[in-house]
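J.: coords please:
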Amino acid sequence: MDKKTQIELEAAAFRTLREHLMEKRTDVQNIDMMNLAGFCRNCLSRWYQEAANKQGIEMTKDEAREIFYGMTMDEWRSNYQTEVTNEKKAEFDVAFAKNVSGGT
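T.: Presented below is the predicted three-dimensional model:
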C-alpha cells in the first residue's frame, strides 16, 4: 500500500471514530473511556490540536474540542454528561496520571 492511501485510510478511520463518539455513542462518558482505555474525547481533540499546531495552524484547546465534539464543551456537558461517582473519580485520577500526565 502506498503512503497516500495509508494516510487516507487512517483519516477515514479517525473520522468514523469521531462520528461514532460524537453522534452514535453520546451515552459513553469520557471518564469511562479514560478509565477503561486510557484516552477520551478530550485526548482525541488534544491530539488533533497538537497535529494542527505542528502544521503551523493555530488552534486553541476549545476550538479543537468544538471541532471534535461538534459543539462547545458547555453544550456537550449540558446535553450528555452525567454525574460521576467518587469511585470513578478515583479511577480517573489513576488513569489520567498514567496516560496523560506521563506517569507509568
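
J.: all contacts plus neighbour counts: C-alpha atoms, from now on.
T.: Noted.

J.: So for the residue sitting nearest the centre point of the chain, what's the nearest residue that isn't a sequence neighbour?
T.: What sits nearest the mean C-alpha location of the chain, by C-alpha atoms, centre = their mean, is Arg41, with 2.0 Å. Closest residue in space to Arg41, ignoring its immediate chain neighbours: Asn30 at 6.3 Å, by C-alpha to C-alpha, 6 or more residues apart in numbering.

J.: what's the neighbour count on the one you found?
T.: 18 (other C-alpha atoms under 10 Å).

J.: Which positions in the helix or strand that contains Asn53 come out as buried?
T.: Assigned by DSSP states H and E, Asn53 belongs to helix 41-54. Within helix 41-54, the residues scored as buried using 16 or more other C-alpha atoms under 10 Å are 41-46, 48-50.

J.: same thing with stretch 63-81?
T.: Neighbour count says stretch 63-81 has 63-66, 68-69, 72-73, 81 buried, by 16+ other C-alpha under 10 Å.

J.: To compare against the first, here's the next sequence to fold:
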Amino acid sequence: MEKEIEIQAAVFRRLLRHLDNRKDVQNIELMNLAGFCRNCFAKWTVAEAEKLGTHIDIEDAREQVYGMPYQEWKEKYQLPATEEQLAIFNKLQTKK
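T.: The predicted structure is shown next:
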C-alpha cells in the first residue's frame, strides 16, 4: 500500500507539472471539458486533509497547485472567459 501511495503522489505531482507547463489552458476550458480545474485540486486537497484530521488553508493549497500565490497566477496567466466559454460553463452547471 505504501508503494501505491508513493506512485499516486508522484503521478499527481507530474499532473501538476504538466498543467504548470500548459498555462495556456485556462481553468474554464478544463471545467468545460473535464468537469474539474486547478482550483478543484486545491479544494480537494483541503477536503481530503480534513478527512485525515489535518487543516490546510485553501490559499496554501492553491499555492501548491499553482506554484505561486493564486492571485499572482490569475494576474499573469488567466484570460477573461469568452462568451462561448461562459455559455458552455453555465449550460453544464444547470445539468448538475
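
J.: still on that earlier bit, trace the residue nearest to Arg41 of structure 1 over to structure 2, please.
T.: If you follow Asn30 of structure 1 across to structure 2 using TM-score structural alignment, you land on Asn27.

J.: ok, its match touching Cys37?
T.: Yes - using C-alpha atoms under 8 Å, Asn27 of structure 2 is in contact with Cys37, at 5.2 Å.

J.: what sits against the residue nearest to Arg41 of structure 1?
T.: Counting by C-alpha atoms under 8 Å, 6 or more residues apart in numbering, Asn30 of structure 1 touches 40-42.

J.: Just the ones in helices from the buried residues of stretch 63-81 of structure 1, please.
T.: Among these, the members found in helices (DSSP state H) are 63-66, 68-69, 73.

J.: so which of these comes closest to Thr26 of structure 1?
T.: Closest to Thr26 of structure 1 out of these is Tyr69 (9.8 Å), distances taken as C-alpha to C-alpha.

J.: my read: the closest one touches Arg25, true?
T.: No - counting by C-alpha under 8 Å, Arg25 is not a contact partner of Tyr69 of structure 1; they are 11.7 Å apart.

J.: Now the element after the longest helix anywhere in structure 1, going C-ward?
T.: In structure 1, taking DSSP H as the definition, the longest helix is helix 3-19. Sequence-wise, the next helix or strand downstream of helix 3-19 of structure 1 (DSSP H and E) is helix 30-37.

J.: Tell me who's in contact with the equivalent of Asn53 of structure 1 over in structure 2.
T.: Under the alignment (TM-score structural alignment), Asn53 of structure 1 pairs with Glu50 of structure 2. Residues in contact with Glu50 of structure 2, defined by C-alpha under 8 Å, 6+ apart, are Ile56.
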